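Chemist: this is the structure alone, sequence omitted:
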């Protein structure tokens, strides 16, 4: 009986391990996502640091989002990649799991708060107009970003660290890495509402107000610009910038909604019925959520010609260095040959 049970357990364990036909495609997709999350957001930060023309309050908020996405690419995604490719087995210890969860949940929430701040900033620009630079200074931006990080860390950290201590229960299976409150309907629903539902509504309302503000200003400015043709070009240029900024925000909202909504809904369903959502599907939705970190740099390049220019220069700089090194190698080789001759 002992031998048969042991054999059965070994067979069951082997069945749970992903085959190479599954591991390799998953691994390629995961590596691509991690690469763009790290490389794309690192380029965004580098562009901001190297180009003084990009150093304004609005771009500070974009860089804050880029820093958050970069940390997701450096911390959350690589460690979870190991967990995913090892057939959902956490190879690290219990305490590191809690530390990892604190960091990951804080980064994910901060990425949401960053989008809210960016949307609010665009609305304030339209509202204050020429007085925007006086009201929205670098100090104000730093305060907003700092408060958002405090909130992001504060929301989940106590529950992640102390849930099993408060309840006296350990709901996470050995070899797994998950939060202890994953199956608590009340807490999960509340945090999902705070983390996704409310922010999504707020971002949607802010973008709607931005659209209304742009449209109403166009209607007011248009008659004054037929009356005074000299201001027409300036107003057209300003309107184009406003519309472009509004489209960029709309894309951020759409990407946020498409990548976050499925995971949030699945999380709530699991808290009601654990077996109602396929494990593989849920893990795929988790990676879909993180894919936002990989997509955002493409939005920066699409929206800003200056960011795109810097991205190209950073990439070309690497090619130029390779060419210089190869040329130096060629020259040195030629000199050696001449000396030998």
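Modeler: Looks like it came in fine. Just so you know, these numbers come straight off a predicted model, no measurement behind them. Residues are numbered from 1 along each chain as shown.
Chemist: from here on, just use CA atoms for contacts and neighbour counts.
Modeler: OK.
Chemist: what about the residue nearest to residue 118 when sequence neighbours are not counted, neighbour count?
Modeler: Using Cα to Cα, 6 or more residues apart in numbering and skipping residues adjacent in sequence, the residue nearest residue 118 is residue 61, 6.1 Å away. Using other Cα atoms under 10 Å, residue 61 has 22 neighbouring residues.
Chemist: then residue 98?
Modeler: Residue 98: 19 neighbours (other Cα under 10 Å).
Chemist: in the helix or strand harbouring it, which residues are buried?
Modeler: In the assignment (DSSP states H and E), residue 98 maps to helix 94-128. Across helix 94-128, burial judged by 16 or more other Cα atoms under 10 Å covers 94, 97-98, 100-126.
Chemist: could you do stretch 136-148 as well?
Modeler: So for stretch 136-148, counting by 16+ other Cα under 10 Å, buried means 136, 138, 141, 145, 148.
Chemist: go on, stretch 25-40?
Modeler: 27, 30, 33-34, 36-38, 40.
Chemist: I'd like these as a markdown table, with secondary structure and distance to residue 16 appended.
Modeler: Below are those laid out as a markdown table (DSSP: H, G, I helix; E, B strand; the rest coil; distance: Cα to Cα, whole Å):
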| residue | secondary structure | distance to residue 16 |
| --- | --- | --- |
| 27 | helix | 17 |
| 30 | helix | 20 |
| 33 | helix | 25 |
| 34 | helix | 25 |
| 36 | helix | 30 |
| 37 | helix | 29 |
| 38 | helix | 31 |
| 40 | helix | 35 |
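Chemist: farthest pair in the residues you listed?
Modeler: Greatest spacing in the buried residues of stretch 25-40, by Cα to Cα: 27 and 40 (19.3 Å).
Chemist: can you point me to the longest helix in this protein?
Modeler: Counting residues, the longest helix found in the chain (DSSP state H) is helix 232-272.
Chemist: what's the angle between the helix or strand following that one and helix 94-128?
Modeler: Next helix or strand after helix 232-272 toward the C-terminus (DSSP H and E): helix 279-303. The directions of helix 279-303 and helix 94-128 differ by 40 degrees, with axes from the mean of the first three to the mean of the last three Cα atoms, to 10 degrees as the criterion.
Chemist: name the residues of the following helix or strand past helix 279-303 that are buried.
Modeler: For helix 279-303, the following helix or strand on the C-terminal side (DSSP H and E) is helix 305-340. For helix 305-340, burial by neighbour count (16+ other Cα under 10 Å) applies to 306-308, 310-311, 314.
Chemist: what lies in contact with the helix or strand hosting the residue nearest to residue 118?
Modeler: Assigned by DSSP H and E, residue 61 belongs to helix 57-71. Residues from elsewhere that reach helix 57-71, judged by Cα atoms under 8 Å, 6 or more residues apart in numbering: 37-38, 41-42, 44-45, 48, 107-108, 110-111, 114-115, 117-118, 121-122, 136-138, 141, 145, 293-294, 296-297.
Chemist: the structure to be compared is supplied as follows:
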């Protein structure tokens, strides 16, 4: 039986997709397990990271699996419902990620700009409300866009065509552009305040250590946001300007940009492991299997 270019393309597609999916699932399970297991990581900021990691995990476990199934059989085989469900999960989880990043930026704002009010403003109760609101709004937007608002999903081959009419840009604005502008403004404010703190620092050694620790955490989480923007901005720009150019953006390019966006879910665990020493310590303990042979919940992660 001859091996056609289509078969080679499908094999490479499945191989890359499976690899990315496995890395997403494994990396985010590490993050989730670390935060749940180690008491040192039970902080409001890390609960937001836990919510973000859960969304990333579901991208690998649901969205990519749907997409690879559609690649093998096409959406004509599965029907329009599966095509829409894939899009629902995609929009919901992407929106959840960016709303969680928004919440993290608010957390960092109080930690750096108003440190004396941080513990009374950003409590576990407040963070739980932030997480619930993020997931609820994202679910309503994701399922509402596909089943009620947007009826322009066209099933072509592998169910990759997502057409947004000129009159309906509410989805991208709510789920991407507005949160992005909000986060950029917040991090700009944090940067300016941090610069003033450096110039006029007059405090104890312990106070200096706390300020440095908060700034490092803010820098790391800003990098997480930067990676998110790097991965998702090209896709949103393409679907925003596609209607203006009479849908001239080719489907393979949109498909590639979608994969770039999904790959963001794979990068975050590497960022945490690279910049956070306590996450590195937690990852080592989990990967080595020590948690199965002893109680390390109260371990001091360096």
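Modeler: Yep, that arrived. Fair warning: this is a prediction, and the values are worked out from it, not measured in the lab.
Chemist: TM-score for this pair?
Modeler: Once superposed, chain against chain, the TM-score is 0.87 (TM-score structural alignment, normalised by the length of structure 2); 291 aligned residues with a Cα RMSD of 2.6 Å.
Chemist: related to what we said a few turns ago, what helices and strands are in contact with the longest helix of structure 1?
Modeler: Counting contacts by 3 or more Cα pairs under 8 Å, 6 or more residues apart in numbering; DSSP states H and E, helix 232-272 of structure 1 packs against helix 94-128, helix 185-192, helix 198-227, helix 279-303.
Chemist: structure 2: which residue goes with residue 332 of structure 1?
Modeler: Using TM-score structural alignment, residue 332 of structure 1 has no partner in structure 2.
Chemist: my error: substitute residue 132 of structure 1 in the last question.
Modeler: Match for residue 132 of structure 1 (TM-score structural alignment): residue 118.
Chemist: how about residue 151 of structure 1?
Modeler: So, by TM-score structural alignment, residue 151 of structure 1 is matched to residue 137.
Chemist: with adjacent residues omitted, what lies nearest to the residue most central in space within structure 1?
Modeler: Centroid-nearest residue in structure 1: residue 293, 3.0 Å away (criterion: Cα atoms, centre = their mean). Of all residues not flanking residue 293 of structure 1 in the chain, residue 69 sits nearest, at 4.7 Å (Cα to Cα, 6+ apart).
Chemist: which part of structure 1 matches stretch 269-289 of structure 2?
Modeler: The aligned range for stretch 269-289 of structure 2 is 297-317, by TM-score structural alignment.
Chemist: chain center to that stretch: distance?
Modeler: 18 Å (Cα atoms, centre = their mean, to the nearest Å).
Chemist: can you check stretch 199-211 of structure 1 too?
Modeler: 19 Å.
Chemist: how about stretch 85-101 of structure 1?
Modeler: Using Cα atoms, centre = their mean, the offset of stretch 85-101 of structure 1 from its chain centre is 21 Å.
Chemist: which residues does it contact?
Modeler: Contacts for stretch 85-101 of structure 1 (Cα under 8 Å, 6+ apart): 16-18, 23, 26-27, 76, 82-83, 160-161, 175-179.
Chemist: endpoint to endpoint, it covers what distance?
Modeler: Using Cα to Cα, to the nearest Å, one end of stretch 85-101 of structure 1 lies 18 Å from the other.
Chemist: quick revisit: closest one to residue 196 of structure 1 out of the buried residues of helix 305-340 of structure 1, please.
Modeler: residue 307 (28.6 Å).
Chemist: contacting residues around the closest one?
Modeler: Here residue 307 of structure 1 is in contact with 44, 47, 54, 300-301 (criterion: Cα under 8 Å, 6+ apart).
Chemist: if we use 7 Å, what do you get?
Modeler: 47, 300-301 (Cα atoms under 7 Å, 6 or more residues apart in numbering).
Chemist: could you check how far residue 280 of structure 1 is from residue 266 of structure 1?
Modeler: 12 Å.
Chemist: more neighbours: the two, which one.
Modeler: residue 266 (19 against 12).
Chemist: the more buried one matches what in structure 2?
Modeler: Checking TM-score structural alignment: residue 266 of structure 1 goes with residue 238.
Chemist: can you check residue 79 of structure 1 too?
Modeler: Per TM-score structural alignment, residue 79 of structure 1 is aligned with residue 66.
Chemist: same check on residue 285 of structure 1?
Modeler: Using TM-score structural alignment, residue 285 of structure 1 lines up with residue 257 in structure 2.
Chemist: spatially nearest residue to that match, not counting backbone neighbours?
Modeler: Using Cα to Cα, 6+ apart, the nearest residue to residue 257 of structure 2 is residue 235, at 5.1 Å.
Chemist: quick check: the one you found touching residue 259?
Modeler: No. Checked against Cα atoms under 7 Å, the pair residue 235 of structure 2 and residue 259 is beyond contact range at 9.2 Å.
Chemist: tell me which of the contacts of residue 307 of structure 1 is nearest to residue 165 of structure 1?
Modeler: Using Cα to Cα, the contacts of residue 307 of structure 1 come closest to residue 165 of structure 1 at residue 300, 43.3 Å.
Chemist: and that closest one, how far from residue 45 of structure 1?
Modeler: Applying Cα to Cα to residue 300 of structure 1 and residue 45 of structure 1 gives a distance of 11 Å.
Chemist: same check on residue 190 of structure 1?
Modeler: Counting by Cα to Cα - residue 190 of structure 1 and residue 45 of structure 1 are separated by 34 Å.
Chemist: please identify which of the two sits among more neighbours.
Modeler: In terms of neighbours (other Cα under 10 Å), residue 45 is the more surrounded of residue 190 of structure 1 and residue 45; the figures are 20 against 12.
Chemist: and that one, what pairs with it in structure 2?
Modeler: Aligned by TM-score structural alignment, residue 45 of structure 1 pairs with residue 32 of structure 2.
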